[in-house]
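# Any chance you can model this:
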Amino acid sequence: MAEVKLFGVWDSPFSKRVELALKLKGVKYEYIEEDLKNKSPLLLNYNPVHKKVPVLLHNGKPISESLIILEYIDDTWQQGPPILPKDPYLRSKARFWAKFVDDKCIPAMWKACWQKGEEGEKAMEEANDALEFLENEIKGKRFFGGDDSIGLVDIAADVIACRNGIIAELMGVQFLRKDKFPNLCKWADEYCNCSFVKENQPPNQKLIHHYKALIQASTSSKSTK
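Below is the predicted model of the structure:
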């Protein structure tokens, strides 16, 4: 029986965060794919409050919420590069920006992909405003934590860096434009071209097929209303 188990979904950017962190730290784990339309009794038992992935099970003890799991991994396993800085002030900054990605960037970007008309324009403005803060934060740095290695904020923003091209191709929504966000674009290129990151991304064609199915389902749903 594996000491560490991860309950996740292959296309979930939040599950992907935890996988990246475990592999960055060199932690061996068993991955358990969940079907969110038919959630397993184990998932419901280990995360009864939110009933969602990811859930990390370590020695039989469950930890949920991706950002909390990332901190737990960093605190528990000392091998490998640190995910959070040791300095208390820098740690607080990393927590702030990771939460900013979750609370401000991802929701607005997701909404901008699916909403049309005025609602879509408003969501795009919100996404651009949020990305502008990240643009200023990454200026002059290789990664959000500095030049040394990938850290908490980089992993939190993985979906922004690595799925921007697919979203632009399929949905016609381009978030990271070099003329508007040159620093973020440079960071995204640097981050996505790290061998560690490239090796641990879902296959592009599988993601494209998945997003096409989502778009088709959304279109069909709206046409029947």
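
# Going by C-alpha atoms from here, please, whenever you check contacts or count neighbours.
Fine.

# can you pull out the strands in the protein?
Counting by DSSP state E, the chain has strands at residues 4-8, 30-33, 55-58, 61-64.

# can you redo the ones you listed as CSV with distance to Pro182 and mean neighbour count?
What follows is those, written out as CSV (distance: least, C-alpha to C-alpha, whole Å; neighbours: other C-alpha atoms under 10 Å):
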stretch, distance to Pro182, mean neighbour count
strand 4-8, 33, 22
strand 30-33, 36, 14
strand 55-58, 35, 22
strand 61-64, 34, 16
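
# Second chain to compare with the first, below:
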Amino acid sequence: MAAPEEPREVKLYGAWGSAHAAMARNALELKGVRYEYAEEDLERKSEALLRLNPVHGGKVPVLVVDGRALSESLVILEYVDEAWSGRAGRLLPPRDRPRERAAARFWARFFHDEVSPLSHLVLFAAGGEERAGLVREMKDRMAVMEAGIQRDFPLGGGGGGEGPFLHGREPGLLDVVLGSCAAGTRVLSSVAGEEIVEAGALPRVHASLVAFDELAAAFGTSVPHESLLARLLERKERARGAPA
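Here you go, the predicted model:
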């Protein structure tokens, strides 16, 4: 049976500083996929972006493959892994390891739904006890994820394991998801006044962030966290000054 043809025309709509858009870019880079990148201004979204992703009001990322659009970062990551399955850089474990595949999907969704939303609340919370409480809650949820990763993916993390990544020697789905948030994690630590991802408390997650950050720098997709923090605070100030 002949292998299916790989997609030919690939275009990604993203935005500077968007961790979710960075996930899609990093997945394409890992697979060695040639693609056109379209930078969007999320405060002045293009008509093309609004047309391609009307369900989510023009959010990024949007991946257009041979004229057909896909949205949502986790959906895009799994699609990229399947569409270019014959290439190196497998994101999900092989199909003959269904338990690991399911676990990778579960923890990626857990981070997306349970941890990532807190990061925005921490950044834009009024401060004081409210912010401190949100930081504690975020750390608690990250600790739950760390324990689950250690149980479900015992190989990896450096320090005697098989590799620095959560999936072992090579980065996989969880490494792309977490590693693409490295700049945002550093921003949160600056705002909170304490480390969100400590090596002692979250050894597997910390090792993955450090290792993937080196890959992102080579891809040219990394974002200086100082610049990201400055832009987010500027946006916050503009929102405060806008009429109700």
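
# just to revisit the earlier point, now the strands of the first structure as TSV including distance to Arg17 of the first structure?
Shown next, in TSV, are those (distance: least, C-alpha to C-alpha, whole Å):
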stretch	distance to Arg17 of the first structure
strand 4-8	10
strand 30-33	13
strand 55-58	12
strand 61-64	12
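
# So which of those is nearest Asp189 of the first structure?
Asp189 of the first structure lies closest to strand 4-8 among those, at 26.2 Å (C-alpha to C-alpha).

# Name the residues that touch the closest one?
15, 28-34, 43, 53-59 (C-alpha atoms under 8 Å, 6 or more residues apart in numbering).

# what's the mean distance for the longest helix along the first structure versus the second structure?
The single longest helix within the first structure, with elements called by DSSP state H, is helix 117-138. Here the mean offset of helix 117-138 of the first structure against the second structure after fitting is 2.0 Å, by mean C-alpha distance after the TM-score superposition for the first structure.

# Any figure for the gap between the closest residue to Leu229 of the second structure other than its chain neighbours and Leu134 of the second structure?
What sits nearest to Leu229 of the second structure in space, not counting adjacent residues and going by C-alpha to C-alpha, 6 or more residues apart in numbering, is Val187, at 5.7 Å. Per C-alpha to C-alpha, to the nearest Å, Val187 of the second structure is found 15 Å from Leu134 of the second structure.

# try Ala19 of the second structure
Going from Ala19 of the second structure to Leu134 of the second structure by C-alpha to C-alpha gives 20 Å.

# The two: which is more packed in?
Ala19 (25 against 20; other C-alpha atoms under 10 Å).

# quick one: that one and Gly184 touch, right?
Yes. Contact between Ala19 of the second structure and Gly184 holds when scored by C-alpha atoms under 8 Å: they sit 7.3 Å apart.

# Show me how far stretch 210-228 of the second structure is from its chain's centre.
12 Å (C-alpha atoms, centre = their mean, to the nearest Å).

# Straight-line length of it, end to end?
End-to-end span of stretch 210-228 of the second structure (C-alpha to C-alpha): 18 Å.

# buried ones in that stretch?
Ala211, Phe212, Asp213, Leu215, Ala216, Thr221, Ser222, Val223, His225, Leu228 (16 or more other C-alpha atoms under 10 Å).

# of all those residues, which comes closest to Ala125 of the second structure?
If you rank these by distance to Ala125 of the second structure using C-alpha to C-alpha, Leu228 comes first, at 17.3 Å.

# Tell me the counterpart of that closest one in the first structure.
Correspondence of Leu228 of the second structure to the first structure, assessed by TM-score structural alignment: Leu207.

# ok, and the closest non-adjacent residue to that match?
Sequence neighbours aside, Asp11 is the residue nearest to Leu207 of the first structure in space, at 7.1 Å (criterion: C-alpha to C-alpha, 6+ apart).

# And the one you found, what's its match in the second structure?
In the second structure, the residue matched to Asp11 of the first structure (TM-score structural alignment) is Gly17.

# give me the stretch of the second structure that stretch 22-32 of the first structure matches.
The alignment of stretch 22-32 of the first structure onto the second structure (TM-score structural alignment) spans residues 28-38.

# which residues touch the residue positioned nearest the centre of the second structure?
The residue lying closest to the centre of the second structure (C-alpha atoms, centre = their mean) is Val177, at 3.4 Å. When contacts are counted by C-alpha under 8 Å, 6+ apart, Val177 of the second structure is found next to His20, Met23, Ala108.

# same thing with Phe96 of the first structure?
So Phe96 of the first structure contacts nothing (C-alpha under 8 Å, 6+ apart).

# could you measure it against Lys116 of the first structure, distance?
31 Å.

# Ser223 of the first structure now?
Distance of Ser223 of the first structure to Lys116 of the first structure, computed by C-alpha to C-alpha: 14 Å.

# out of those two, which sits in the busier spot?
Set Ser223 of the first structure next to Lys116 and count neighbours by other C-alpha under 10 Å: Lys116 wins out with 12 against 8.

# tell me, how many neighbours does the closest residue to Arg8 of the second structure other than its chain neighbours end up with?
Take Arg8 of the second structure and drop its neighbours on the chain: the residue closest to it by C-alpha to C-alpha, 6+ apart is Asp66, 6.3 Å away. Neighbour count of Asp66 of the second structure, defined by other C-alpha under 10 Å: 11.

# Check Ile83 of the first structure too.
With other C-alpha under 10 Å as criterion, Ile83 of the first structure counts 24.

# same question, Lys186 of the first structure
18.

# Which position in the second structure pairs with it?
Lys186 of the first structure maps onto Ala207 in the second structure, by TM-score structural alignment.

# That match contacts Phe165, doesn't it?
Yes. Between Ala207 of the second structure and Phe165 there is a contact under C-alpha under 8 Å: 6.8 Å.
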